[in-house]
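**Student:** Build the 3D model from these lines:
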Amino acid sequence: MKNYLPLLGLTLFISCQNDATTEVEVNQTTIGNHIERLASDEFLGRKPFTEGEVKTVNYLKEEFEKLGVLPGNGDSFFQEVPMVEIDGMPSKNMVISGKNGSFNLGHLKDFVATTSKAVTNVSLENSELVFAGYGIVAPEYGWNDYEGIDWKGKTAVVLINDPGFKSDDSTLFKGNEMTYYGRWTYKYEEAARQGAAGLIIIHDTEPASYGWNVVESGWSGAKLIIESDLPLLDVESWISAESTTKLFDASAMKGQDYKTLAHNKDFSPIPLDLNVSVSIENKIKKDVSKNVVALIPGTERKDEYIIYSAHWDHFGVGKAIDGDSIYNGAIDNASGVAGLLAIAEAFKKTNATKRSIVLLAVTGEEQGLLGSAYYAENPIFNPKKTIANINVDALASPGKMKDLTITGYGQSEMDEYAEEAALKQNRYIIPDPDAEKGYFFRSDHFNFAKIGIPALYASGSYEGFDVSIEDIKKFKDDYIKNKYHQPSDEYNAETTELSGVQQDLQLFFNVGLKLGNKDYFPKWYDGSEFKAARE
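**Tutor:** Predicted structure coming up:
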């Protein structure tokens, strides 16, 4: 992979001789202490609308106050985020019926079902099932999987990811790199826009990038939403791979390769000659969650801001696995929140930057990037004066890393700032090798990008100085399989290696320090879908 170095001719018109320099290090002990505390059972998995939220946001407020960091929202450290909690109980079975009889899919084992409608009951009653390929309407690609059918009252069945996945065709969407059209959030949004009553996403581990266990835990229990005037489905659901086989074997498409059909640009929706019935009873609770916002004012250009973000929330107390029901979220994302506090501590030890530094810990990321979405719609700091976002999410590595992997590489000049900082750590940068998993759309930087703010989302994740590429891959695979969104994502001070986490946070601090003392605004590259929002 070293042929990636350098990937970019540094074109920032800056010189090392004129850079602000600092001997300040982001403190590794600070990082570990905060991860250990935030990922302890005391914080009950840090779920919004619970005692865990109260403990978490108050802890962050108190720690920022100890550092001498100012409130970021006027005289408050909090930005209130009104949400609705929908605690849905689906029917025991999802019933699939057709001319040859019916069969049941069992809740959690075979299907999950939720709704974003804040009403006490929703249901699909013998709703006609129609296979809609990837469920995408993308005029720029000449693609419309919904065309030719009146979708009122019907339920679409769609594949996860987008047609470029594993296609070996770089001209098909973005090839193996997932576009937003591949995300489950988009698929629910588009089906609702089309007027469908429901949507069933077919789970497939490789294109989804996570197993059925993640769907089972992530789409069961209470769900948080931000109320909106946008169209909504009655039922949003997933079915397992085994259930998908059963469904298509009972349908009018029996024996057909539905995945190959969906790759065709001329694909048209195919009625399955099956109906679906399922219901959800909801308990509705309206409440206010909180983003936590802290500010270190600049010395000269106080109205220009660099925002560091990390989500403080996780899944709280849920389904017990191996006797443990607290989803502690040590890596995801006590690591990121600890990183904000450690970066704030480092900035307080430097001479103040010319621009202001914002530390933003957001709520509701695990429920669909809700806290950052609310901030993007209700920004405290002028987006046109916000220089950049540096997002910190799920940092973990078994040692110091040679690489800095940039998710969303090629979008903006933030790549160049990251590369310069990486070179000073004797590291090289690479694009995300798992771009097909759509990580660019799965963390809070995405909402900053949507309003035109250049964003950096990166970490060392490919090759270690003392750990091989193969062992790094095993480390990552073990996390995804055994810890991601599971109660086992816990912190052990004796066995958890933090040198790579500290290394990444040091790089993020160094990038912010450079930007904080410049008058340059990083730009989106030509071809980025976010450039227009900035301009």
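
**Student:** alpha carbons only for contacts and neighbour counts from here, please
**Tutor:** Will do.

**Student:** Residue 403 and residue 428 touch, don't they?
**Tutor:** Yes: when contacts are counted by CA atoms under 8 Å, residue 403 is listed as touching residue 428 (4.9 Å).

**Student:** what secondary structure does the closest residue in space to residue 142 that isn't next to it in sequence sit in?
**Tutor:** The shortest distance from residue 142 to any non-neighbouring residue, by CA to CA, 6 or more residues apart in numbering, is to residue 265 (7.5 Å). Following DSSP: H, G, I helix; E, B strand; the rest coil, we place residue 265 in the coil state.

**Student:** Then residue 389?
**Tutor:** Secondary structure, three-state DSSP: residue 389 is strand.

**Student:** Can you report how many residues neighbour it?
**Tutor:** Neighbourhood size, residue 389 [other CA atoms under 10 Å]: 24.

**Student:** wait, it sits on residue 454?
**Tutor:** Yes: assessed by CA under 8 Å, residue 389 is found in contact with residue 454 at 6.3 Å.

**Student:** and for the two, which residues touch both?
**Tutor:** Shared contacts of residue 389 and residue 454, defined by CA atoms under 8 Å, 6 or more residues apart in numbering, comprise residue 448.

**Student:** got a list of what residue 287 touches?
**Tutor:** Residue 287 makes contacts with 49, 82, 83, 84, 85, as judged by CA under 8 Å, 6+ apart.

**Student:** One more sequence to fold, the one below, so I can look at both together:
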Amino acid sequence: MLKPLIAAAVALLAAAMPAGAQTASPIAEATLRQVTETLASDAFEGRAPGTAGEEKSVAYLIERFRAAGLQPGWAGEWVQQVPMVETSARNMSALKLTKKGGSLALSPGAEMVANSFGTAPRIALKDSEVVFAGYGIVAPERGWNDYAGIDVRGKTVLILVNDPDWMSGGRDGPFGGAAMTYYGRWTYKFEEAARQGAAAAILVHDLFSAGYDWDVVRSTWSRPQGSPGWEGADGAMPPVTGWITQEAAQKLAAAAGKDLTALTVAAGQAGFRAAPLGLKASLRFDNRVRRFSSRNVIGMLPGSERPGEAVLYMAHWDHLGRCEAELDDTICNGAIDNAAGTAGLVALAETQAKAGPAKRSIIFAATTGEEAGLIGSRYYAAHPAIPLADTAGGVNLDTLAVYGATRDFMLAGPGLSELDALVGPLVAAQGREMAADSAPGAGLYYRSDHFSLARMGVPMLYPLMGEDMADGGREAGMLAVGGYAASRYHRPGDEYDPGWDWAGAVQDLEIHYRLGRLLADGTMWPEWKPGAEFRAIREESRKGR
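**Tutor:** Below you'll find the predicted structure:
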């Protein structure tokens, strides 16, 4: 559909670029350095929502948006209030599993983590029947129902992460093989368990299928948890949610007279049905509840001809705040995740403002609560500055390439929408190549703020760090990206480094700038590809427009 328009649209970009941009990058590297260093400094205390770190982050972003030349983007204001609930599990007991003749206790932190997104002050799970629910999926369009024929109301469901066919190695299978669908995400599994009436849902952690190690789970889930604080929010959770290690799951299965490997194999077969394990689960903890209002910061460059239509850039400003101590450092600064992405948002705002108003409005949304479950973007999706049906598409910036220039340009979930066709020529113009998501099993497309918009029908791109380095090739790229994931992601070690090479970030942001300009100065309405789970939602929302 878009092919006849692409060549003319890309040519249009040259005229839309700021003066001198053809010979010098329109993206200010100095902005990337300044904003990242500031937001990731200890003075911002890790930017947790509802803290002094939020106050500083919001004030700083308003200052930068105003200086960039944007206008307030939310009903004449810079901030959009986002109601949130924070729950903190305290005095956690062991997860006790009993049956006639014996019991098993899984210790908090080392073997299990749990919390509640509900507001009861004390949580008590007592003698709840344990049911192995396989992958915990109900997908009628794929002929799959792990809960068929069983009532799990009031029970504890034990669930595997990822999709049933994730180990296939290819892209074939009822759930796309190695490429994770939303059914593979922990958020879906908890939501489905709640719809089934479960009292508790416990996920079995696995490094390969989850995409991150147990330390990430422990540090993330042992701290206060955020959830939506507004009526009608989607994504209700069971009263108790949690994870257990792979080793603990093996012990649990053995206590039930089962083998975890055999259970996993059975769960991956069509026709699998959930089954009781003959165990009962008990768990107690106190639940401290705090209600507060956090903030999205929203700026806008109003359109000159069609201001009621929009293109969206977004990046989450929040991080984890203070987390588990690493030596003497307790602050999770979140430099790459996502002070850098927020810096990219500011740099794009500067560049678009210098180019002058486009025909459509361009929105810049710095969102809160991404680390707590995409809360700020979910609120924006429910309360957009411009209706989502009139939002042509957008880009989410969650981390930037800070290790140097790359020969490739990588997207999470490539091929989902026609936005890819627009990006391709822009990537080629830099002498680079489009690259497939190198970790399709991690389900990255379902794990950041753009997903809140995509699930409501808006075509969104989620760019990743390229891995084929101009200096050192793929080996150097994998070492850099893998090293970050293994030792700094969601840890105090994610700190600003003045020695970072921003050439890769500048390359990528040039593409995001040009794509945004192409959409904002054009009349295109990119569509989801046939088979994409968001296509029908978009078609319904666009009826009559």
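
**Student:** Trace residue 196 of the second structure over to the first structure, please.
**Tutor:** Matched across to the first structure, residue 196 of the second structure falls on residue 194, judged by TM-score structural alignment.

**Student:** what about that match, distance to residue 129 of the first structure?
**Tutor:** Separation of residue 194 of the first structure from residue 129 of the first structure (CA to CA, to the nearest Å): 14 Å.

**Student:** likewise residue 75 of the first structure?
**Tutor:** 53 Å.

**Student:** Between those two, tell me which one has more neighbours.
**Tutor:** residue 129 (24 against 8).

**Student:** which SS state does the more buried one fall under?
**Tutor:** Secondary structure assignment for residue 129 of the first structure (three-state DSSP): strand.

**Student:** I figured it was touching residue 277, is that so?
**Tutor:** No: contact criterion CA under 8 Å: residue 129 of the first structure and residue 277 do not qualify, at 10.2 Å.

**Student:** tally of neighbours for residue 405 of the first structure?
**Tutor:** 22.

**Student:** same deal with residue 478 of the first structure?
**Tutor:** Neighbour count for residue 478 of the first structure, taken as other CA under 10 Å: 12.

**Student:** Likewise for the one 5 residues further on?
**Tutor:** Counted with other CA under 10 Å, residues neighbouring residue 483 of the first structure total 20.

**Student:** and the gap between it and residue 391 of the first structure?
**Tutor:** Computed with CA to CA, the distance linking residue 483 of the first structure and residue 391 of the first structure is 21 Å.

**Student:** Would you mind measuring from the closest residue to residue 187 of the first structure other than its chain neighbours to residue 183 of the first structure?
**Tutor:** In space, residue 187 of the first structure comes closest to residue 135 once its chain neighbours are excluded; the distance is 6.0 Å by CA to CA, 6+ apart. Using CA to CA, residue 135 of the first structure is found at 10 Å from residue 183 of the first structure.

**Student:** Who has more neighbours out of these two?
**Tutor:** Neighbours were counted for residue 135 of the first structure and for residue 183 using other CA under 10 Å; residue 135 has more, 31 against 19.

**Student:** Verify the stated contact: that one with residue 163.
**Tutor:** No: using CA under 8 Å, residue 135 of the first structure makes no contact with residue 163, being 10.4 Å away.

**Student:** What is the nearest of the contacts of residue 287 of the first structure to residue 241 of the first structure?
**Tutor:** Nearest to residue 241 of the first structure among those is residue 85, at 29.1 Å by CA to CA.

**Student:** Just give the number of residues close to the residue mapped onto residue 474 of the second structure from the first structure.
**Tutor:** Counting by TM-score structural alignment, residue 474 of the second structure corresponds to residue 469 in the first structure. Residue 469 of the first structure: 14 surrounding residues under other CA under 10 Å.

**Student:** my guess is residue 469 of the first structure meets residue 463, correct?
**Tutor:** Yes: the criterion here is CA under 8 Å, and residue 469 of the first structure meets it with residue 463 at 4.8 Å.

**Student:** Just the element for residue 54 of the first structure, please.
**Tutor:** helix 51-67 (DSSP states H and E).

**Student:** The helix or strand following that helix against the second structure, how far on average?
**Tutor:** Using DSSP H and E, the helix or strand that follows helix 51-67 of the first structure in sequence is strand 70-71. Its matched residues in the second structure lie on average 0.5 Å from strand 70-71 of the first structure after superposition (mean CA distance after the TM-score superposition for the first structure).
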